[in-house]
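*Asks:* just coords:
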């Protein structure tokens, strides 16, 4: 080997870190505790006793199967592989601040909801920071109290100071909006959590299980008009009739189940072939409320429901037999499934109609209660002129 010239520098090779022991998948050392990795040339300083780990990290990573070339990278929470932000179209600021869970394209499964989750951004203007909806602190749709205050100031400033201005929105001025915010006419809707103006300003303050309507289900005398009382009585009577029809439908289903069990027992006892029809003539009234209700009052029906079986009055042979023993009978094909489906659909329609009537009754009662509160708030009354020319006692309008 030729001697080294004086004054020249020797090249020192940097040893590579072994890939075994303590490395992540694909032999790559784990970069940080979080899922985002960024490297900079300023951090690639040689440490005593070893070379830079980042300089020799050739991967492969990402969908491009390339090395870690000091670009922004993010780790998949499923396969734990690392991906370049440019290759998966994720900017650095988005990956570092707005991703709650990252799932790479290889692991994404939309049908099983295995997808990336992004954080909701701040509601103020063009701010792209995450809203304070994550963590144990106070929840807010803004990233900071400053942006929340600026959002309110900007919204109020967009309204005119006078009602005759051209930029009036829905007839509200700055003063009117502030008055609305400070009144009891605006509140947070408990159903969706959104702030909104109440459309029923005279609604009873007590709602839910503690309300007087929920406890007694009746209003005090004098609140409902005679017409409203008649409507409520008629509606309640119709709902009661619908309830009786539902009970009849339940008995129809019970009779169908008994007929099906009767057919199975006859097949098991070798009285019928496996392909026998098994339809019972006593099912003819099933699905028709009126005739079925009349049949229930017969002695035969009372005995059947008392015994809990269609064996009562069953006739398998003779001219008066009431059970069909034909094989693959076309006249009664699918009798059990067809009748069951029709009866259940009839029960569904009855329930829907009953709920509509119940909602109408609630609306009438609520409107009557609001009418009473409105009269009390407005203090409207009338006085009749008596025959002697004087005014009579005041009465509510």
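*Replies:* Done, it's in. Quick caveat, the model's predicted, so the values are computed rather than measured.
*Asks:* CA only for contacts and neighbour counts going forward, please
*Replies:* Fine.
*Asks:* confirm that residue 356 sits in a strand.
*Replies:* No. Per DSSP: H, G, I helix; E, B strand; the rest coil, residue 356 lies outside any strand segment and is helix.
*Asks:* number of residues surrounding it?
*Replies:* Residues near residue 356, counting by other Cα atoms under 10 Å, number 13.
*Asks:* now do the one 3 residues further on
*Replies:* Other residues within reach of residue 359, judged by other Cα under 10 Å, total 12.
*Asks:* next SSE downstream of the host helix or strand of it?
*Replies:* Assigned by DSSP states H and E, residue 359 belongs to helix 335-378. Downstream of helix 335-378, the next assigned helix or strand under DSSP H and E is strand 381-382.
*Asks:* mind giving me the packing neighbours of the helix holding residue 359?
*Replies:* In this structure, helix 335-378 packs against helix 226-268, with contacts taken as 3 or more Cα pairs under 8 Å, 6 or more residues apart in numbering; DSSP states H and E.
*Asks:* chain center to the helix it packs on: distance?
*Replies:* Distance of helix 226-268 from its chain centroid, counting by Cα atoms, centre = their mean, to the nearest Å, is 31 Å.
*Asks:* look up how far residue 185 lies from residue 241.
*Replies:* 41 Å (Cα to Cα, to the nearest Å).
*Asks:* now do the contacts for residue 295.
*Replies:* 285, 301 (Cα atoms under 8 Å, 6 or more residues apart in numbering).
*Asks:* can you rerun that using 10 Å?
*Replies:* 282, 285, 289, 301, 302 (Cα atoms under 10 Å, 6 or more residues apart in numbering).
*Asks:* tell me where this structure has strands.
*Replies:* 36-37, 73-75, 82-84, 99-101, 117-118, 186-188, 195-197, 381-382, 395-396 (DSSP state E).
*Asks:* got TSV for the ones you listed, with mean neighbour count and distance to residue 128 too?
*Replies:* Shown next, in TSV, are these (neighbours: other Cα atoms under 10 Å; distance: least, Cα to Cα, whole Å):
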stretch	mean neighbour count	distance to residue 128
strand 36-37	20	18
strand 73-75	25	19
strand 82-84	27	21
strand 99-101	16	12
strand 117-118	14	12
strand 186-188	15	26
strand 195-197	13	23
strand 381-382	12	58
strand 395-396	10	58
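*Asks:* adding distance to residue 21, write those strands out as CSV.
*Replies:* Shown next, in CSV, are those (distance: least, Cα to Cα, whole Å):
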stretch, distance to residue 21
strand 36-37, 21
strand 73-75, 20
strand 82-84, 19
strand 99-101, 27
strand 117-118, 32
strand 186-188, 56
strand 195-197, 56
strand 381-382, 90
strand 395-396, 89
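*Asks:* second one coming, line it up with the first:
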């Protein structure tokens, strides 16, 4: 009997201490103990994290397009994570510069690093599997067991022995998170422990107390049902089972031995089992130094920079640019409402990729009820259905027409430019039974183009009377004169450019006493008639043909020259080189031609704008005359059958 008790105590101690690799302690005093069948932990194998589920699947979307294609024999999801982690390393290595990390993605260096990281992860996993086979312990148990740090020979705090506590929490396995001294634990283990109504789950095979730290609950990854962080085994003690006498522990060893293990504080960890109403064991607050062998940088944050703010992915809603930059943007940074992005956004083009008329953000057509003040629906209309609809739902269609009916007047008074009554609405619907006819209500009647006629030629030109024809001829003559004047001012702009270029060349002449000369040429002072005469001369033709202005010739010196009044003394101009002929050589700040370049340039531009506005008015007057002639012909039959009384 004594041998059976010793074996039972030895087995109990092994189960309580083995998970933490503590030295085995045997009891010196034996007590009667009934035989008890111990529940062993069920081995749970861990799925291969590198199992190939899909390889280069067409519908798979990589975070970075440069990650494609997935190497042969690798899973798309695993490769995408490893490639993202490799890009994160490149990003952090180069001072968190997104442009540098993009450059290494394009050059292929990130892909080489990702392949190397993947091989390292596989090697670590193979070593973990080999260690599990050699020890005979399931891989899941090895990966879920926290690593106990070996005590060093350095200074150690003295353990304070406390007197026996009368608190009821000492009899509860795990207590309430308050550490106990060695004496308290020994004394507390001498009492029979009451079974809890809802015993906590644990990774142990028996609910007997353990002198080592408790096994931790599954990590955050297990909340989603992933067994990578270690499977959890719940082994609650039966409520009506007879209490098992605790194993008596020898007195605490001397300082420096590994038998004394300080109990850690405990904290609660939420999981899916807790949400379902299942009580789980508390996890130790001591951090586990043994990491998952297959855990790599692919599980960490990529540390990338996104959007125009160059911020991280901070869980705000983001939109993807379809313009080619392959970047994501926060809706709040680009001025897009999140609800509109979900319902109405068709294609987003970021400000960097935007091209006027080519690449721009497009939106889906909004529901027609958006115009109803009491509804203001901001969902997409069902334009793709057969037949197309302007409403997002049948409910919105009914609400819209109820709103339209509410705007119709119920009295019989005639409308004087305001809301219509039911009788008038009925007459309109009778005259325009289709949507196309309803849209044409209020438009000017048009004549159809005759067969064989030019479709771009206005139909009203065939119905002009004599007065209207004369008006059209006068307008066309005025338009020709305006076009000629506009052409003159455009040529004067070209002359201004040539004068400025010639003055810059003249300023480099070595014989000049003044370095900063005025450079004005009196050919800029010519009016439109004088300029037209000079433009048609040999000097002007040569200048505009070569885009290079030369000196004044004897033939054109009289054009634009000042005529002296009788008795006025005209000074003789000094003799200069050909490059300086007809150029003002006075200092720029002491000359009367100050800012001549800006003044003449602004004058030529303003004159062209004024002439173009006059041209626009003449064009509108011409179109109005032609439209009146067409309208007169189109309504000829109507006025023949109806009397029109002129009241003013």
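*Replies:* Yep, that arrived. Note that this is a predicted model, so its numbers are computed, not measured.
*Asks:* with respect to residue 79 of structure 1, which of the contacts of residue 295 of structure 1 is nearest?
*Replies:* Nearest to residue 79 of structure 1 among the contacts of residue 295 of structure 1: residue 289, at 61.6 Å, using Cα to Cα.
*Asks:* neighbours of the counterpart of the closest one in structure 2, how many?
*Replies:* Taking TM-score structural alignment, the alignment pairs residue 289 of structure 1 with residue 528 from structure 2. Residues lying near residue 528 of structure 2 (other Cα under 10 Å) number 13.
*Asks:* what is the burial count for the residue nearest to residue 463 of structure 2 when sequence neighbours are not counted?
*Replies:* Counting by Cα to Cα, 6 or more residues apart in numbering, residue 463 of structure 2 lies nearest to residue 629, which is 5.7 Å off, once chain neighbours are set aside. Residue 629 of structure 2 has 19 neighbours, counted by other Cα under 10 Å.
*Asks:* if I pick the equivalent of residue 629 of structure 2 over in structure 1, what's in contact with it?
*Replies:* For residue 629 of structure 2, the aligned residue in structure 1 is residue 368 (criterion: TM-score structural alignment). Applying Cα under 10 Å, 6+ apart, we find residue 368 of structure 1 in contact with 219, 222, 223, 224, 225, 228, 362, 374.
*Asks:* please report how far the fifth one lies from residue 215 of structure 1.
*Replies:* Taking Cα to Cα as the measure, residue 225 of structure 1 and residue 215 of structure 1 are separated by 21 Å.
*Asks:* next: the third one.
*Replies:* Using Cα to Cα, one obtains 17 Å as the distance from residue 223 of structure 1 to residue 215 of structure 1.
*Asks:* more crowded one of the two?
*Replies:* Remark: of residue 223 of structure 1 and residue 215, residue 223 carries more neighbours, 16 against 10, as counted by other Cα under 10 Å.
*Asks:* that one reaches residue 375, doesn't it?
*Replies:* No. Using Cα atoms under 10 Å as the test, residue 223 of structure 1 is too far from residue 375 to be in contact (11.0 Å).
*Asks:* for residue 325 of structure 1, find the nearest of the strands of structure 1.
*Replies:* Per Cα to Cα, nearest to residue 325 of structure 1 of the strands of structure 1: strand 117-118, 62.1 Å.
*Asks:* the closest one packs against which elements?
*Replies:* helix 92-97, strand 99-101 (3 or more Cα pairs under 10 Å, 6 or more residues apart in numbering; DSSP states H and E).
*Asks:* so can I have TSV of the ones you listed showing distance to residue 203 of structure 1?
*Replies:* Below are those laid out as TSV (distance: least, Cα to Cα, whole Å):
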stretch	distance to residue 203 of structure 1
helix 92-97	44
strand 99-101	42
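*Asks:* which among these is found nearest to residue 144 of structure 1?
*Replies:* helix 92-97 (14.5 Å).
*Asks:* go through that closest one and flag the buried ones.
*Replies:* Neighbour-count burial for helix 92-97 of structure 1, counted by 16 or more other Cα atoms under 10 Å, picks out 92, 95, 96.
*Asks:* stretch 168-176 of structure 1 too?
*Replies:* 168, 172, 173, 174.
*Asks:* which members of those occur in helices, if any?
*Replies:* Among the buried residues of stretch 168-176 of structure 1, the members found in helices (DSSP state H) are residue 174.
*Asks:* return the closest of the buried residues of stretch 168-176 of structure 1 with respect to residue 48 of structure 1.
*Replies:* The nearest one, if we look at the buried residues of stretch 168-176 of structure 1 relative to residue 48 of structure 1 and count by Cα to Cα, is residue 174, at 67.2 Å.
*Asks:* just checking, what residue in structure 2 corresponds to that closest one?
*Replies:* In structure 2, residue 174 of structure 1 lands on residue 422 (TM-score structural alignment).
*Asks:* shouldn't that match be in contact with residue 411?
*Replies:* Yes. Assessed by Cα under 10 Å, residue 422 of structure 2 is found in contact with residue 411 at 8.1 Å.
*Asks:* returning to that earlier point: closest one to residue 4 of structure 1 among the strands of structure 1?
*Replies:* Closest to residue 4 of structure 1 of these, according to Cα to Cα: strand 36-37, at 42.4 Å.
*Asks:* could you tell me where that closest one falls in structure 2?
*Replies:* Using TM-score structural alignment, strand 36-37 of structure 1 finds no match anywhere in structure 2.
*Asks:* what helices or strands is that strand leaning on?
*Replies:* Using 3+ Cα pairs under 10 Å, 6+ apart, strand 36-37 of structure 1 sits against strand 73-75, strand 82-84, helix 92-97.
*Asks:* mind doing that once more with 8 Å?
*Replies:* strand 73-75.
*Asks:* coming back round to it: for residue 74 of structure 1, which of the helices and strands packed on strand 117-118 of structure 1 is the nearest?
*Replies:* Taking these one by one with Cα to Cα, helix 92-97 is closest: 7.1 Å.
*Asks:* returning to that earlier point: how about the buried residues of helix 92-97 of structure 1 in CSV, adding distance to residue 316 of structure 1?
*Replies:* CSV is the format used below for these (distance: Cα to Cα, whole Å):
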residue, distance to residue 316 of structure 1
92, 82
95, 77
96, 79
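*Asks:* and which of those is nearest residue 324 of structure 1?
*Replies:* residue 95 (71.9 Å).
*Asks:* that closest one and residue 36 touch, don't they?
*Replies:* Yes. With contact defined as Cα atoms under 8 Å, residue 95 of structure 1 counts as touching residue 36 (7.1 Å).
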